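Enquirer: Prediction below, plus the sequence it came from.
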Amino acid sequence: MYKLLATDIDGTLINSKRELTDTTKKAIYEAYDKGCVILPCSGRGPLPLQDITDEIDLDLPLACFNGALVIKGKSGEILYEKAIDKQDAILAYNEGVKRNVGVIAWTFDNKLAFNEFNKFTKHYLSMANVKREDVIIIPEHMEIFDERITKVLWQDEVENMDEHVAYARNLLKNVDNNAMCATSQPFLLEFTHKDANKAEAIKHVADAFGIEHKDTIGIGDGLNDIPMIEYAALGVAMKNSHRETLDAADYIAPSNDEDGVAYVINKFMLGKE
């Protein structure tokens, strides 16, 4: 049986109504009681994840900002952190403004910055657990890029995102940088350091808890989940995953509306059929 499960949050651990179901919580509690490690992994930061972590209410490690920050548990001990290079953050910001998308940036000390307030950023604020008056407006405070940035995001309509992904991948391929990009949700494209990903989160948490690679599972649905799905001993994609994520997986789980994470825990960690 596997001993560590790294799970994405949105589109994976929680359902399309943004609920953590009783079925999923029960499976998590049983695995935890058995001594297994459950590692929530998200593009979100610690503040936006607080509702989920409070609801689970266990001493779990946590991978935030797509793996740019990995925390051992409630102690707050940092196992890994990796900021995006300043020039890459500025490049992602400038190109996002040119493409007329919502541009968002997070710092390691949980400062949230927007290029402007618009319909995209209003939607993002509703998820971010940050008050509007605490948001920094980037054109008025370009010094934000002197701080350690975890990631820069582009937010747009879902139907435009494939075009943005293709453009951004080509952009990064043609400049000398250390950045990568991937969608975390269908309407969000995230730019991070290439060494800030969920695979790194699995490596550092497995190390900290003395778990061998062969005992690890990575499960998700988005493009930003592919590194951990490819790295884990068992890479699992949700049935509702992006097509590239499905192609990367060893195993396809039921969707997030069918308690897919609970199914995987029960089958591969608890030995229930």
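Expert: The structure has been received and is ready for your questions.
Enquirer: contacts and neighbour counts: CA atoms only from here.
Expert: Noted.
Enquirer: Show me what counts as buried in stretch 208-224.
Expert: I211, H213, D215, T216, I217, G218, I219, G220, D221, G222, L223, N224 (16 or more other Cα atoms under 10 Å).
Enquirer: Could you do stretch 68-82 as well?
Expert: A68, L69, V70, I71, K72, G73, L79, Y80, E81, K82.
Enquirer: distance between stretch 91-109 and the chain's centre?
Expert: What separates the centre of stretch 91-109 from the centre of its chain is 17 Å, taken as Cα atoms, centre = their mean, to the nearest Å.
Enquirer: Wasn't I28 part of a helix?
Expert: Yes. Checked against DSSP: H, G, I helix; E, B strand; the rest coil, I28 lies within a helix.
Enquirer: before we move on, the earlier item: select from the buried residues of stretch 208-224 every entry located in strands.
Expert: T216, I217, G218, I219, G220 (DSSP state E).
Enquirer: Alongside the first one, take a look at this:
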Amino acid sequence: MKYKLLALDMDGTLLTDEQQISAETEKWIRKAAAAGVHVCLSTGRGYNEAVPYGDQLDLGTPMITVNGSEIWKSPHELYQRKLFDKALISTMYNIAREKKTWFWAYAVEGSYNETNWTPDLLDRNHWMKFGYFTEDDEVRGEILSQLQQIGGLEITNSSPHNLEINPAGISKATGIRTVCELLGIEMSEVVAVGDSLNDLAAIEAAGLGVAMGNAQDTVKEKADVVTSSNNEDGIALIIRDYIFQEV
């Protein structure tokens, strides 16, 4: 087969709006895996939020979580992890307080937001990602401007209303490259599928970059192919028409 790795974003891509994998999509993923294609979940979610879906699909292949900050050799074996400087987490937390904006953060120890944040967490935990959510475009723009001035950050999003921040140089694309090294395949043999800016680098770097029908416009513009939406089995169509037909 021309394509040997299928890298799948989860929210807005693999999962329907009801947070489920449709029966049709699961059928085609299993068919691809049975044919020898490596199926890799590539998500901004933390490990505990992602691994149940990998288990549902019986995947034994590598998995990328937290936008590339964690790479799993298999769904239950950590390969590498990239942590934030705690001073940067402190700065981003202070921006959230200043802007009175909802925030969340992923650490090795768990996920946190303003409902369960306590001052002692900053030094105690090992941090991998920070995020903001606001539907106020002006406030979000101001936060983005502040973040860009800090440096040392990889800034993307997983929806038009949020910002997701990883350590500089960490992305799903770097994660997929590492997975390729583990599997002994080339980026040209990868199909990367997603819907948001945190998928963009992977979509541009892959042999076949696929945007979901519900993807942000920027992602659609950069993709090689635009498929159906996450609620219309867009992944199943790509597997059928591009992996098995090898268009």
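Expert: It's in. Quantities reported herein were computed from a predicted structural model and do not represent experimental measurements.
Enquirer: Tell me which stretches of the stretch 101-250 of the first structure form strands.
Expert: Per DSSP state E, counting those that start in this stretch, the stretch 101-250 of the first structure carries strands over the ranges 102-107, 112-114, 136-137, 149-155, 179-185, 188-193, 216-220, 234-238.
Enquirer: quick one, what contacts the nearest residue to K4 of the second structure once chain neighbours are set aside?
Expert: Of all residues not flanking K4 of the second structure in the chain, V37 sits nearest, at 4.8 Å (Cα to Cα, 6 or more residues apart in numbering). By Cα atoms under 8 Å, 6 or more residues apart in numbering, the contact list for V37 of the second structure reads Y3, K4, L5, L6.
Enquirer: in terms of contact, does the third one touch V39 like I think?
Expert: Yes. Counting by Cα atoms under 8 Å, L5 of the second structure sits close enough to V39 to count as a contact (5.9 Å).
Enquirer: higher neighbour count, these two?
Expert: The neighbour count for L5 of the second structure versus V39, taken as other Cα atoms under 10 Å, is higher for L5 (29 against 24).
Enquirer: which one in the first structure is aligned with the more buried one?
Expert: Aligned by TM-score structural alignment, L5 of the second structure pairs with L4 of the first structure.
Enquirer: quick one: contacts for its match?
Expert: C36, V37, I38, L39, A206, I211, D215, T216, I217.
Enquirer: Please report how far it lies from K173 of the first structure.
Expert: L4 of the first structure sits 34 Å away from K173 of the first structure, going by Cα to Cα, to the nearest Å.
Enquirer: Neighbours of the nearest residue to N66 of the first structure once chain neighbours are set aside, how many?
Expert: With sequence-adjacent residues excluded and distances taken as Cα to Cα, 6+ apart, N66 of the first structure is closest to G43, at 4.1 Å. Per other Cα under 10 Å, the neighbour tally for G43 of the first structure reads 30.
Enquirer: my read: G43 of the first structure touches L69, true?
Expert: No. G43 of the first structure lies out of contact with L69 (Cα under 8 Å); the separation is 10.0 Å.
Enquirer: for the residue nearest in space to the middle of the second structure, what are its contacts?
Expert: Nearest to the geometric centre of the second structure sits T43, at 2.8 Å (Cα atoms, centre = their mean). With contact set as Cα under 8 Å, 6+ apart, T43 of the second structure has these partners: L8, D9, M10, D11, A50, I64, T65, V66, N67, G68, K172.
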